[in-house]
Structure formats: structure tokens, C-alpha cells
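Enquirer: Here you go, sequence then predicted model.
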Amino acid sequence: MIWEDLMTDTDGQYIEFQAGKLFNQAANSSTKTPFKHKEFAPHDTDVMNEIWFPLKETGGMVAVTEFAVLNVVEQEGKQNIVLSALQTINDDLQIYKNEELLSSETIKLKPLELFETSININGNESIKIILGENKLVYTSNQKDILVDRPMLPNKDFNWESAYGQFTKGLELEKQREYIGAKNAYQKALGKDAGFLPALNRLAQSYYRQMDYKMALELVQKSLAINTYDGEANYLLGLICREVGDITTSKSGFSIAMGDAAYKSSAATELANLFLVEQNWNKAEKYAYKALVFNQYNLNALQTLALVKRKLGKIDEAKKVFYQITELDGTNHFQSFENYLISEKANDKELFLKGITNELPHESFLDLAINYSKKGCNEEAIKVLKLAPNNAVVNLWLAHLTPVNRELYLSKVLNQSPELVFPHRAETAEILITFLAGNSHWKLHYYLGLVLWNKNLVEEAKEQFMACGTEPEFAPFYLAKSKLVGSNKEKLECLTKARELAPEDWRSALALANYYISNKQAVEAFNLIQPFVKKYPEQSAIGLCYAQSLSAQQKYKQAISFLENYELLPFEGATIGRDLYNEACIRSAFSALKSGKNNTAIKYAEKAKLWPLNLGVGRPYDVDERLEDYILSIAYEAKRDKNNAENFADKVMQYSHPNYQQENSKLYLQLKLLIQNEEEKTAKLLLVRFLEDYPESNYLKWVEAKIENSLVVKNLENQILNGSGATMAYDTKFVDRKFELLLDFLENIEH
């Protein structure tokens, strides 16, 4: 309920209804379901309308359109109908019972005004409600609204087959997990070396990493299977364009146009190639072809506008600018083109004012590189000369203006690398060219950043290592610490960053976290403590400080600090409360071990709290088996039989919610059930969860622990050494209390 207390209104909790174009918000775990990830095709544009609306005094919702919200609630044998207007309504509202018109009434409403009525209806009768000319249609007949499609995965699908590995790779690629995707495609080809879809996608992986030789080799294998394959030909066009084989590139795009999936994108690329060659007629022809197959293709529209301007057809160009604006009001292309045409200071100002993001130079670079790739270098230079002074901007100016190359390159090398994040493949090519004649560390550093972004980690590391110890720039060493392998190298990097920026909280935090992960809690505490008061708004500092206290077993101090530390709430942020809970539990079983039962009870009860200042509210369902188990032991040690039994019963009777995966604390529940001669119940519980989650190592550990199996230690090592990382919105289950439970059991059982 934390959000209710933080909201400015006073009328209770609220929820947000959300619906979109897909069936779910796909996460990593969606891969194993029918509801997989979607991706955009090249140069595709998705046009959709969003509706944001309040839901007021309707008591719920059964249907909604941009015109109104409808709710129908059964009460005492009647159907109460409530309609809330979202815009001015002056329409007939028709109500049907069993397909027969029951009533028709003209209703007039202003936005958020309500219309209410009720009808008598039996449980087996259906109703239908229609507002105006189908402005809103609702039916209670489930056959008219439910679709019949599979909800569960096909059990016959073999994930280890070539197609299974390909699907796994495709799903990872759509989530931008490019290394995992590449590995999966390679496994697919290991199963079937001629599996064409995997050849194409693996070629795309190499293309993305700028390995055009390998990408071309794979595409040629694909084309040797089917020379008309649309995807392979499109990739052939892209790859050959990068290596300068324009004839083959045109051939690839031309054949790709024969595939409906690539008609628009391939025509766009051909239009761009002809634009570079200043073949205006063909550029215009293929831009129009691209738009026939996808009228919303922004890249094709931009190419068409450029051709029109180059041909002097200014009025026609302006019509295309209008189309682009209608599709994408934040697009800077048409704004700059208007300035180019008019050369008026006012239009220049409008263009510059339109770029308002945190890294404005990136918007200028995007626009300039788009021009450059279309052969419009003069326009690219004009864009960059209007851009904020930035190393990558000057790098591109050095590339595009050979006459002033040394001037701009000198600026690049003398500028601070602060907030310079090169990441584009096009920029990498320029850096490689300049490095052939200049070995300045900044060029190596910038190239390393691009390579890192392309998941070429070893190649990136080589560039960082080539910089030696010359950089006097703390973020360089913070970045390098993530690339080096050994702890010794990491420490050297973090220490150097700290020396260069002793007042920088990021350098201090990185080193403190290193100390914590290497069980040097005192060093972490001494380092981070001065920054806590200095940067109260940086929650990462406060959390690191609390961790350093807990790591020194100063649990009471950690608890006291966390009880008075303010963490702003944000979605999924449970770390503050997790640290608080762990400190309380460790205090409790430390007290148990020392025979201080009242103290153990105090901290076990505290562990159940969800302090609002830690930025997360208490969930509807909570798992307090560990806390209750500790309380049971503490009361038993005090010879308080009633309380001991009450808390033991809470553990034994705990019912895990179906929407959550069972965790390692099931062991405590089973142990108590067995101790209380309820072995059958314990066995049924274990079998049920093992059937529900057959791949869960946590449940395999519970089973092994209950049976005193020799594999317990192996399972513990697998879990502790495995990855606890999860992706955004992922439903992958990680039992974050597993290590805490192990420590508790070690203390209690010994």
C-alpha cells in the first residue's frame, strides 16, 4: 500500500488498466511459451493510437473505447449498467437481451458524466449493449469475445533440435542478447549445417559485429541453398555495400524485393544507393516503390524528399516534409531541410530548439550520418557544424572535411572524453582509419567503446590495454575494470580511478563494492562512509554503506541506519528492504546462537516489517516461513509452548501462491511437518512442487536435503555459482534468500 500513502489524493488505492497490441509484455521466460517476442522488420513503421483515460465511479470496467467506459455488475438478480463518457456523447444506447431489443434511449453526456440504468435478467440470459453507430459494443456472451488459441507450449517441440536452437537464438536476439543468440545459431548449425534460417541469422550476427568477411561467407552458403531467399539477399545487399561491392549489393536488394517481407526495405536501400550515385531518377523511382509497399517508411520518405530537393522540386519536397511531420513530429530531418531551403535564421533556430535531449550531439550525429550514408556529405557537414562541441562530432568533421582534417583531429585529441560515448559501426571505421597514422590513447579508447558495444569484448580489451597508463581520466579506469580478468587488475584500475578523482562518488562506490565482493568489509566501510552524508540522494551509496555494516556483522547499526534512510520508491526496487530483512534475520539467529531468545524474537518480528522509507510496500502475499521458524525455535527455547506451536503451525500451514514459484524455504516447512508426524503431507507437497517446477535446482536441493542425499553440496555449489542476473521484466526465478537460509541452517544445525 506504499503508493496509496505517497499519492496526493485521499480516495484510496488505485490501479492502472493496461492493454496493448500483443497478448503479453514478453519477458525472457516468454520464450518457452506460445507468446514469443516480436521484432520490427527493416525500415518498418508501426502506427498506433494510445488512449489514456480516467476510470471514475464506474466500479470497474467491462468495455472501453475512445468514447466511453462501460461497466456491468450483477446485483440481486439485476444487471446494473454504468457508462462513463470520455468525450461529449449524444447517441442512442441500445440494450439487447438474448438478441432482442430491450430498450433504446438517447443519452447526452459531457466527459466523465455517468449514465446508469439496470435491467432484470436471469443467469443464463445474455445481454448486448451498443452505443451509437457501434461506438462501443459489449456482449456478455463469452463465445463472441473469447478466442480459441493455445495457451500452453507444444510439448512435442524439441528445443535441442536445429529449429529449437534457432528459435532460442531468435528469441535472444529480439531481446538484444546478441552473444547468447549467436551461440544458439551456431548450435543450430551444429545440428544441421545447412539450416538456412540459422545461416542467415548468424550472418546477421557477424554483420552486426562488423565482421563482413564471415557474414558474407555464411550468406553465400545460404544462397547456395536458395538463390532467391529474401532474407539472404537482403543481407547480401547490406554486407556488399559495406565492403564496397555495389554491383552485388544492388543484385542482393533487387532479388530481395521479390520477397513480400523485404519489398519496401530492399527498395529503400536501392533508392539510397542510387542517391549516392546521384542517379536522381532511379533514386526517386525506388523511393516511390518502397512507399507503395509501406507508405509509412520514413527512410524512403526522407530519400524521396532529398531527391525532390536535389531536382529543384521544392514544393514537392515540402509536401513530403509534411508527410514525415505527420508521421513523426519529433523527426529533425524535415526541420533541418526547411532551414537548408530557406536559409533563414528563424528556421535555423526552430531546428536547434527542437533538439532537447540529454545528449543533444547524438541527435546531430544521427542526422549527419544519415545524410552521409546517402551521399549528402555537404548536408552532413552543415549539421555537424551546428552541433555542440563534442569529440565524436569533431571526429566526423575530420573525416568529412579532408582540408581541415588536422584541425578537427587536434580538437578530438585535446577535448575531454567526459560524456563521450561512441557506439556506431560507422564511427569505428573512421577511428580505425585514423589509428593507422596516430596512436593517441583517446582513439584507442573510443574504438574500444564501439567494439564493446558490438559485444567484441576481447577486441575492446585490446584497445583499452593499448592505452597503457597514459589516460588521466577516472571513467576510463572504471570501464577498464569491467574488462580485465584478474582481481589484481581490477583493483589496480579502481585504485587508479580513485586517485584521479578522490571526490567522485562513482569511483569510491566502485572500489567499495569491490571490497565488499572480496570480503574486505572494513575497507569498504571506511571508504564509503564519508560519501553517505555528502550525497544523500544517491541511494547506491547508502545501500553500499548498509552492506558494509552487515558484512562486518554490525547488524544493529545496519538496521538503525536503514530505518532512518530514505529510498525513493521505483518499480521493482526491493534491495533496501532485502538488506533490512537480512540484517534483522542475521541478528535474530545470532541472538539465538547466544541464547538471547527475547532479542531473537525482537529481530525476527522486525524482519517481517516493510518500512516505507525503504521504498517498497508490503506485497499482498509474503513468505515469512524463515521468520516464523526462528520465532518458533526462540519461543520453544523460552519454554513458551503455545507461541512455539503457533509459529510452527504457521510454517506448516503456509500455502504458497500459485502465481509464484516455490523456493528453498519449503525445506523448513517439510522439516516441521516430518517432525510433527505429517510425513504424507510433506511428501505430497514436495511431489507437487517438483512436478510444477521440474527444472528448479532449489527444489532439487530441498528434496536432497530432506533425504540427506550426498548431492546436497553439489546442488548448493551449482546454485551459488550460477547466474543470479535477470533481464528487464523477466519472470526468471532467483531465490535471493537461499544463501541466507544456508547460513541459518549452518548456525542452527551445528
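Expert: Nice, thanks for sending it over. Numbering: from 1, shown residues only.

Enquirer: When you work out contacts or count neighbours from here on, use the C-alpha atoms and nothing else.
Expert: Noted.

Enquirer: Identify the residues contacting the longest helix along the chain?
Expert: For the chain, the helix that runs over the most residues, judged by DSSP state H, is helix 575-593. Residues outside helix 575-593 that contact it (C-alpha atoms under 8 Å, 6 or more residues apart in numbering) are 543, 546-547, 550, 555-556, 558-559, 562, 567, 597, 599-604, 606-611, 614-616, 627, 630, 634, 740, 744, 747-748.

Enquirer: same deal with stretch 3-18?
Expert: Applying C-alpha under 8 Å, 6+ apart, the contact partners of stretch 3-18 are 1, 617.

Enquirer: Give the burial count for residue 706, as a bare number.
Expert: When counting by other C-alpha atoms under 10 Å, one arrives at 17 neighbours for residue 706.

Enquirer: How about residue 151?
Expert: Counted with other C-alpha under 10 Å, residues neighbouring residue 151 total 9.

Enquirer: Leaving out sequence neighbours, find the closest residue to it.
Expert: What sits nearest to residue 151 in space, not counting adjacent residues and going by C-alpha to C-alpha, 6 or more residues apart in numbering, is residue 34, at 6.7 Å.

Enquirer: Comparison target below:
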Amino acid sequence: MKKQFVFCMAMLLGGSITSAQQPATVREYKQSFPTYPFSDPNPVPLLSAVYPYFRYDGFTDKPIQKEWKVIELENDFIKLLILPEIGGKIWAAIEKSSGRPFIYYNHAVKFRDIAMRGPWTSGGLEANYGGIMGHTPNCATPVDYAVQRNEDGSVSCTIGVLDLLSRSNWRMEIRLPKDKAWFSTKSFWYNATSVEQPYYHWMNAGLKASGNLEFIYPGNRYIGHNGEAEAWPINKTNGKNQSFYEQNDFGGYKSYHVFGKYTGFSGAYWHDDDLGMVRYGTHDDKAGKKIWIWGLSRQGMIWEKLLTDTDGQYVELQSGRLFNQNADKSSYTPFKHRSFAPYATDTWTEYWYPVHKTKGMVEANEQGALNVQYEKGWLKIYFSPAASVNDQLIVKSGETTVYTKNLQLSPLQTFADSIQVAANADQLTVTLGTNKLQYQSAPQANVLSRPVTTPADFDWTSTYGLYLLGKEAMDQKRYPEAEELLQKALKNDHNYFPALVKMAALLYRNLRYTEALELITRALSIDTHAGDANYYYGLINTALGNTIDAKDGFDLATLSTEYRSAAYTELSKIYLRENNADKALGYAAKAVDYNRFNIDALQLQAVIYRQQKQTDKHNSILTQLLSMDILNHFTGFEKYLRSNQESDKQQFSDQIRNELPVETYLELGIWYYNAGQKEDAVKVFAACPASVEASYWLAFLQKQPIKKEAIDLRLAFPFRSETAGVIEALRRQQSNWFLDYHLALIYLDRNRKTEAMQLLNNCGNSTGFAPLYAVRAALNNTSHPEQAAQDLQLAASIDPQWRYQKLLAEHYIRNGQNDKALPVTERFYKANPRHYIMGMLYAKALLLNKRYAASDAVLSKLNIIPFEGATDGRELYREAKLMQAVQAMQQKNYKKAIQFISQAKQWPENLGVGKPYEADIDTRLEDFMSYQCNRATGKNDAADQLLQQIIRFEPRIDNTVSNFQPANTFVTAWAYRQLQQSDRGTQWLNEQAKQYPDNKILHWSKALFEENQQPLPDAEKNANVRILEALKVSGVF
């Protein structure tokens, strides 16, 4: 039997590497990067699911040199750079022998407006945990961190922070062993609240796009954000192999959640470099595997220079706990959202490593990456180990062994061999050791049978359907929508048990305890032993001070495994508040019995042991907590409470390094208060840096007036239920407008708009605090637009910064007062010509005042720093050009009109948008106008070709982004009419209206075609509607 061996020299070199291995090292230092900083925090509360976070709105195209803290982990094989001041991102992962990054290394820190709070940077490995879909609120700001040198020779850097959207704490230990070519990321994420929270987690690893990149994702389908399923890897429409980056040269941004095979790994291979990388995690830990591509047209490639200076375009390899990053419409598919159970903890581990000279890969895990090819009678085997290997490799074809080899390899010492043998390429099985790694080549191997569509006849308007949608809305932090849906379900059936419980939970969240009690009592009258109903019965009665009923509820909730540990935790708190330490300790122990990661229960035990002066047991619990969560700040404060030493207090505060340290103090102080430890809570709030909320708590606990000198309202956004109770109590004792303002913000977050408005009105007009009036205006926008305008004028007079001018101008535009919007924007822009946000609004105001040439001139001078998905600048440019074309057509200057129409089809990149592929641009309106010009000048053949071009356009939605303008449905129908196919035009309109029943502009287009025009409010008109109206008024059609 003929064999050909290669890389024997590499095998010898591997032996020398093994003998020379040293413990891994960790260093902390400063490194200078060209940095495009962000700035300008928004003091106006965000009335959205992102509350209580604030945005940063300032971005620049001018770099500075800035030093950033770097945590460097290194062993003989790889080196990691971690930047704890930028979200704790693993900024680079470098394979040392080649010096090449296997995770994208961006040598510029270029913040751009992409994340939910604005700033975000490309590249590296980013961890996202929290309540809603998107880049985590902490992705660009400092997080807590700790470094460790471990006894086994490995080193670790653990990053983490409190997520305010869910009041959960996430931690990620980045661990580098001394003798492996992989690093691991171990997540530890716990819900520190007594209620269910929204649940979202994805890891995003940046990879360079160049080098003939192949995405190696086992699967037969991919899922979109809306839960739709398509074929993978071959695109059924165009036949392209989407697993190769360069074959994605169609459409727009790409989100492939690859699915359909039972697998733990995903990876990438740069065939030009003969190098790759692997991410591995077990399927139960990480079922979700996604590819993100900006798109290969200028629409996507414009981001190359926007996000880096020298490192080229990148893509992302992502992994998640669920199958897809589910947008709201995913609720109508099997791919729904989920919630984070009370006091629950999730933990999982992933492995990341480089791959050498394997020509690709077919299987991988923490042992290494395998590639097997069978071509023209030759079996080719490649294995790139990530750890030392001393095992037998066996290859079978069917039941016949065709190859065996004893492998002794060091990490990254690639093995390759080939053998000429008769085999079936679809019946190969490769095994390393005792199933340390196994691969089957059969196309149906590991294929999942899981359904990807919901029954077509499922009734979403049924009681269960409405309940499901309400639950889904809650799991996405869309609480007002959830309330509406659950109310509809209960209107259908006022005794529907699941909706009663879910609605009671929502009312509890919204601080409507009496109403919540009515519903949960009704639920118990249907099933008195139900775990969920009893648990929320306990919580609601606790809030109302009905301790006996609360105990009764929690006692019965322990019968349910889902709520057992949480119910025991709540019972422990009740008994601790009653100073019954023995019972409190017993229930805390029970809570840990059923959830060994129940952090709250362990902390309750620690408090009791400290009070009982059982130092050894107290130390043991603190050690146990730190072994799970090295960033647990409770442990540091407990040490201080026990010792009363200033050094321990200082050590505690030194470990809080995140962007918003006040929130860490507040969360800890409120935890002590909830546990009945008021004196300990006072000590936390007293140690807290200057904070409005801490001042409220101290005034409440110490029964003293609020220290007004400590009040700085600019970025103070209270949101906790406990703080609402404190403010309500303070308002009964003292009168301060800022108490009304802050309670109003909490009520707004709890969908209590009427009460919030009453509180804001109580504040009057003389506070001198502009954000208050911006909030009040937002609530009055629809119902009382005149009052809203007055409030925005007042805000702008208090603070002349751009935000209030923008809000005022937008209010005028929304209410059809374009003439009032123009001077507001003009004054500011002329004084600040580099302010592209106000520049765009000025251009829009000019447009709406029919000053099209002036708008065009302003847009030509703007340099817009874009944000993901934004096309506003280019849409304004197009409208300005087409409106000038309409004017030229009115003057019968068709040559000039054609010039403007041609210019409207251009995509000047100073406006912050790159041009998509032609097939993804809806030019039906431009073609319609060109048709009119050609007809008017006798160019009938050219005009007829344009009609055909119009009806050939295919509207579609890809990756939640539509490629069409709804008003252009009229243009298509009109083109059919010109072709003597009016019935087909009517059919077309009806099909579109049926497909998009909620699109008002589409229905306006239908009415326009039927000459039964229904006017749209100015605020709902877009550029195409305005242009079509102008064409109609001018008599063009």
C-alpha cells in the first residue's frame, strides 16, 4: 500500500516545543492606538427599552493618539490582548509562530454609532449579554475585571459588569492554559432579581474578510432574524455557495444563522493563507451559530474605512444560546424568545484557536481541527491539534478500516498524510482516540429533524395565540405591547390561567400591586397549587406588606421545581427581615440545594454568619462566592463590614472599575435593604460616589431631608422598583420638583403615562432643567402639540445645545409647520456648519419648504459619519434632485430634468451611505419620471424600455431590510396600465396590499391608482409620496 507523508519536520519541531513549555503569563500595561473618540452623552431620558441607559451622540473623523489599558495573556502558542476599558473586548488573538491574528486585530480604535447606546468598535471578540437584541450597553465603555495566575500554570482575565436592562450580572473568564493553543471563554451570568428577565446572549468574533475566506458551518439551512428558513450553503435563487465570502456578492447585509446539523463547532479558513480558526462549544451550551457580512457592494464596503484605518474589511463569526438573534416577527415562527428565570444562573464554556495548513476542516473540538478529503482515489487527512495528542487516528469506509496512524503531536504541529485507496466518500468515519473527536462524511449524518415553520393554520388571534405573543413581547422588554396583547387574551377568556399569571407578573413589574393581586388571586382560584401563580402571589403580597400571605405563596411555590430555589430565597429574605436567623439560614441553604449557583442565597448565608460572628463559615461562603464570581462586589463589602477597616473599604471601591460605578453601589445597597439590613445599606449608600439616587436612599433610611447639594440631575435616570417606593415615601414628607421628575421617569418605564404626566406637570415651568421639558413634550406630542412646542421652546431657551433645537424643529415638521422648522435649523447650522446631524435636518427643512436647490447645496457640503442601517442623508439628496427634476419638467426643460434624475441615482459617500447592488435599488420612480421625459421628447423606444424595466423590479425583504419603496407600487401598477394591462396592475396592487397589510403608504398608492386618493398626514409621508404628489399637481400624470 503506497503512502505519502508530509510535515515530518514539523512533527520533530513540535517535540521541542513541548519540552520548552513555560507557565502562561499575564501582563498589564498601556498601549497607544489611533483613536476616534466618542463624546456628548445625552441628558434626555431615552423613552425606549434602552432606558435607563443614555446614549453618546458625539463622533469624529479626526483621530487622536490615546493610551488604553491592555491585559496581555500569552503562552508558547498564542497571545491575547484584552481591553477592559472598551467593554473587555479581546482586542486581538495572535498565533505566535506566524505572527498572524486569528481574530481580527484592528490597529485603530474607531468608535462609530452602531450599538444601542451609540459607540462601538469593529474587530476582536465581543461578548454580549443582556435584555434586548444588539451590542451590549457596555461594549464601548469600561467594565470590571480581575486577573489571576492559576495553580495549573494557566492565566485568566475575568471581565464583567451589571446589566441595567435586566439587573443581571455577567462575567466572562478568559483563560489561557500553559500547554494549549486555545483560549477558553467561560460565561457566568446570573439573574439577580426575583422576576423573569429578558434573555439575550451572543459572542461576536471579528475575522478578516480577505484571503479566499470560507465559512465552515455544518448545516443545511440558515435562519433569518425573523425566523424565516432558507437553504445553506447553496443559494437556491442564484446557485452561489454562500459559505465562501466572495460569493456573497449579491444583496445587502448578510445574517446567516446556520442550522440543521448537530454540531458544536464553527470556523473559518483563509485558503490563500492556508490558515484558519475554530470556535467550539457543546451544542447544549451554544446552539446558535451565525455569520455576519457587511455586504460586498459599496453599501457594505463603505464601512471598511469607517471602522478601521489599515486592516481591511472584516466579517463576524458569532455564537449564541438560541438558534437565532430573534427579531419581533420571529415570534410567529418556532424560533421564539425566552426569559431568564428568577435567581437563575447560566454558565457555559467555549474554545477558540488557530488552525494551520489543513486546506479547510470538516470537524473540530477542543482537541483540534480535522480535514478529510477523498479525491480521485486519494484519501487526504489533515489534523491541526489545539492540545497535545497521543492517540490513534482511525479512518473507516463503511465497516472497513482503511487507515490507522498513531499520532504524537504538540499543539499546532499539523499532521498530514495521503493514501491511495478505494473508499466511499459518503461513508467515511474518522475517529481520534476513544471518541475524542469523531467525524462522519455521510450527508445525512447529524441532520436535525427539528421543524422550521409554524402550522399555517395556527390562530394568532386565539386566546392562546395572543397570550403567546404577549409573553414574547415581555421576553423582548416590549412591556406596553405585552400589556395590550395580554389584555386581549383575557378579553377573549377572562379565566385563561396562563394569561392571568403573566398579566399579574406584568402589573407587579409596573408597580400596580393591588390590580396584580386581584388577577393572581383569580389564577389561584383556578389552580391553587400552581408554582408560577403561588410564586407571584408571594411577591405581590410581599410588596403589599401581607407577610403571612406572602409566606403561604412561597411555601406552595416550592412544590414546583421551576420556582423552588427562588421561592426558598424569598422565604429566607422574609425571615431575615423578621430577625429569625435560623429559619432564614435554613431556607437559604435549601435554595442552594436546588441551585448551587444561587448567588443571592449564598449572600444571605454570608450576612447571617457575619452577624453570628461565625468567621470561618463567613469566610467559607465568601470564598465560595469568589470561586464562582471573582468580580462579586458583595464579598468585598462584607469583608469591610466584618473588619471595619478603611483598607478593606478602599479595596472594595478599587475593584469597581466600570463606567457607572454608582449603579454597582446602588444595586448592592438595595440588596441589603431588601434583606432587611438597613444599617448595612446606609453604609453602602454613604460610601457611594455622589449620586442623586444614593441621596434619596440616605434621606429615606436616615429620615432626613435630601442633601440638595449632592444633586446632579444631568445623567441620573432611576429605574428600580425599590427606588420608586423610596421616592413615593419622600414625596409624602418633602416637596422637591426633582422627586416628581424622577418618579415620572420610573412610571414611564412602567407604562404609567397618565400618572407620569401629572407628576411632570407638577414640576411647573421654572425648574431650569431642560431634559424635563423634553420628556414632557414627548408625552404631549400627539395629544397636545401646542403644549409640546411650548415645552421644547422652553428647553431650548434653558439650554441652547443642538438636541433641543433638533427636537423643536422635528416637532414642527411632524405637525406640518415646516416654515417654523426652517429658522430653527438654519440658525444653528450656520453657527455650527460641521454639525452634520443638524445639517441633515436643515437640508430636510429646506426641502419641505420647497427650497430644493438650497437643500442640495447644503447636502453637498456635509460629511456625515453614518450609523448602521441609516440612509437619511442619501434619501434627502435623492429627493432634492428629483424635486428639481419635477420643477424642470413643469418648465418643459426635459434635458435638465434628465440630468437631475441621473444625479438622483448617484450615491455620494460624503452622505454616509454606500451604493447597494443595482438589483437592490428601487428606481421605479426615477424610471417613471424618465419615461415621461422621453415621451415628451419623442423618444418612444427608450420610454417603452423603461416601462419594461419598471415591471421587472422584484420587491423583497432580506435580513429584515426591504429593497423597495412602498409608494412605487403605484408606479408598477401605472406601468401595467400604460402597457394596456390595467387588470394586471390592479392584481399587482392587491397582492402587495395583502402581503403588507399594515403599510399605510402602500394603501395610499393603491388609492392613488384607483383615483380614490386618501390623503396621508404630512408626518407619514416619505420622499416618494411627496414627489408623486408634486408630479400629480404639476399634471405629469
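Expert: Nice, thanks for sending it over. As the structure is a prediction and not an experimental result, all values here were calculated from the model.

Enquirer: Quick one: list the elements packing against the helix or strand following the longest helix of structure 1.
Expert: Once the chain leaves helix 575-593 of structure 1, the next helix or strand it forms, by DSSP states H and E, is helix 597-606. If contacts are counted by 3 or more C-alpha pairs under 8 Å, 6 or more residues apart in numbering; DSSP states H and E, helix 597-606 of structure 1 sits against helix 575-593, helix 625-637.

Enquirer: Can you give me the stretch of structure 2 that the longest one aligns onto?
Expert: So that's helix 575-593 of structure 1. Here helix 575-593 of structure 1 aligns to structure 2 at residues 872-890, judged by TM-score structural alignment.

Enquirer: how about the most far-flung residue of structure 1 relative to its centre, secondary structure?
Expert: What lies farthest from the middle of structure 1 is residue 639; by C-alpha atoms, centre = their mean that is 51.6 Å. At residue 639 of structure 1 the chain is in coil, as set by DSSP: H, G, I helix; E, B strand; the rest coil.

Enquirer: How much space separates it from residue 658 of structure 1?
Expert: In this structure, residue 639 of structure 1 and residue 658 of structure 1 are separated by 36 Å, where distance is defined by C-alpha to C-alpha, to the nearest Å.

Enquirer: sorry, back to before: quick one: closest of the helices and strands packed on helix 597-606 of structure 1 to residue 673 of structure 1.
Expert: Between residue 673 of structure 1 and those, the tightest spacing by C-alpha to C-alpha is seen for helix 625-637, at 12.1 Å.

Enquirer: picking up where we left off before, what do we get in structure 2 for the residue nearest to residue 151 of structure 1?
Expert: By TM-score structural alignment, residue 34 of structure 1 lines up with residue 334.

Enquirer: show me the contacts for that match.
Expert: Counting by C-alpha under 8 Å, 6+ apart, residue 334 of structure 2 touches 227, 451, 452, 453, 454.

Enquirer: Return the member of those nearest to residue 553 of structure 2.
Expert: Nearest member of the contacts of residue 334 of structure 2 to residue 553 of structure 2, counting by C-alpha to C-alpha, is residue 454, at 36.3 Å.

Enquirer: what about the residue lying closest to the closest one once chain neighbours are set aside, neighbour count?
Expert: Spatial nearest neighbour of residue 454 of structure 2, excluding adjacent residues (C-alpha to C-alpha, 6+ apart): residue 333 at 5.2 Å. Close neighbours of residue 333 of structure 2, defined as other C-alpha under 10 Å, add up to 17.
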